[in-house]
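what follows is a predicted structure for the sequence shown.
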Amino acid sequence: MAMKSTLLVTLFALVLLASQAEAQFGSLLGLLNIGGTIFCSANGNAIANSTTPTPTFANALVQISCGGNVISSGLTNGSGVFSIVLNPLQFLLTTLLSSCNLVVASPLSSCNSSLPSTGILQAPLQLAGTVIRGLLSIVNLIPGTFELIGA
């Protein structure tokens, strides 16, 4: 009977160690991807029910700001699309969702002279989902609703 108990405890310990190793290994093979499209409008979004498509904001400087500190930045491409990848070992998802914003630091007037030349677009981050690619886990975040701050 003692042999069965020892075997059961050993088996349980191995399962526990394997699950902890998988959790640690999985976190090492993960990414946080923040992406989307910025439009050249007073609120950074496509204008609904417009007769002409809303132009995109090409070459805009976008930043991830947490508590007033820029932690990462990038530029939109010619189609207004950006993607910023963060290491989840350096940044907690809960902190990004609760304390960080996506900021469009380029003035709106640089994409359309009739838009304000002061102020910045700012949006909270929101979870868009997780994608698993083999051993790699990618958590996708997108900007929420933009606000024009300081115009």
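That came through, no problem. Numbers count the residues shown, from 1 in each chain.

from here on, contacts and neighbour counts on C-alpha atoms
Fine.

beyond the lengthiest helix in the chain, next helix or strand please.
Criterion DSSP state H: the longest helix present in the chain is helix 2-28. Sequence order places strand 30-37 as the next helix or strand after helix 2-28, per DSSP states H and E.

what helices and strands are in contact with the following helix or strand past that next one?
Downstream of strand 30-37, the next assigned helix or strand under DSSP H and E is strand 61-66. Judged by 3 or more Cα pairs under 8 Å, 6 or more residues apart in numbering; DSSP states H and E, the packing partners of strand 61-66 are strand 69-75, strand 100-104.

give me the contacts around strand 61-66.
For strand 61-66, the surrounding residues in contact (Cα atoms under 8 Å, 6 or more residues apart in numbering) are 70-76, 82, 96, 99-106.

if you skip the residues just before and after it, what's nearest to the residue nearest in space to the middle of the chain?
Nearest to the mean C-alpha position of the chain, by Cα atoms, centre = their mean, lies I34 at 2.6 Å. Nearest residue to I34, sequence neighbours excluded (Cα to Cα, 6 or more residues apart in numbering): L141, at 4.7 Å.

included below, for side-by-side comparison, is a second structure:
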Amino acid sequence: MASRAVLLAVAAACMLGAAEAKLKLGRLVVAGVVPCNTGSLIDIATSPAFPDADVELRCAGKLVAGATTNSNGSFSMEADLTAALAALIGGCKLVVDTPLIKCNADLPAVGSLVSYLQGPLTRLLGGIFRLFPAGFSFHGHL
């Protein structure tokens, strides 16, 4: 009887450990800088930053995470395992729908900045995938 209780306790501990490990696997962290400019693959080194822009991580068309850029145009966001897997197979993109006119009155009032994600798989540290924008491009809306 005592051995059965020990066996049940060990099994419960293993199940808790497995559940805990599952929660720790596959966090996705996306960080970068949003440029205030138009064009394709906008160079962030030569473009001004876009402060207070809303950045969304969309995977398979669904919003999975979001962030707002700081005064330097930088952002960071986290998503779960499902988004991490979608990002690794190219199913996610970053979208900034905040009008560019908010950072520069000479830029269009309609359109979005869009970027796919990039980052080497070697950046997997402690179950965290660290990715960044591949390069924002301006997409005008008709």
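Perfect, thanks for sending it. Values in this document were obtained by computation on a predicted structure and should not be read as measured data.

ok so, going back, residues contacting the residue nearest to the centre of structure 1?
By Cα under 8 Å, 6+ apart, the contact list for I34 of structure 1 reads 83-86, 140-143.

among those residues, which one has the most neighbours?
L141 (24 neighbours; other Cα atoms under 10 Å).

circling back: in the longest helix of structure 1, what counts as buried?
S27 (16 or more other Cα atoms under 10 Å).

return the distance of it from the chain's centre.
Between the centre of helix 2-28 of structure 1 and the centre of its chain there are 34 Å (Cα atoms, centre = their mean, to the nearest Å).

max-length strand in structure 1?
strand 120-133 (DSSP state E).

let me see the contact set for L41 of structure 2.
134-137.

now S110 of structure 1: closest residue in space, sequence neighbours ignored.
In space, S110 of structure 1 is closest to S117, 7.6 Å off (Cα to Cα, 6+ apart).

please pull up the equivalent of the one you found in structure 2.
In structure 2, the residue matched to S117 of structure 1 (TM-score structural alignment) is A109.

how many other residues sit next to that match?
15.

that one touches C103, doesn't it?
No. With contact defined as Cα atoms under 8 Å, A109 of structure 2 does not count as touching C103 (10.3 Å).

right, and I120 of structure 1 touches A151 too?
Yes. Using Cα under 8 Å, I120 of structure 1 makes contact with A151 at a distance of 7.4 Å.

ok, those two, which is more surrounded?
Between I120 of structure 1 and A151, I120 has the larger neighbour count (other Cα under 10 Å), namely 21 against 9.

contacts only, for the more buried one.
I120 of structure 1 neighbours (Cα under 8 Å, 6+ apart): 103-108, 148-151.

what's the most distant pair in those?
V103 and A151 (14.0 Å; Cα to Cα).

ok, back up a step: out of the contacts of strand 61-66 of structure 1, which end up buried?
73-76, 82, 96, 100-104, 106.

tell me which element S76 of structure 2 is part of?
Here S76 of structure 2 is assigned to strand 74-79, by DSSP H and E.
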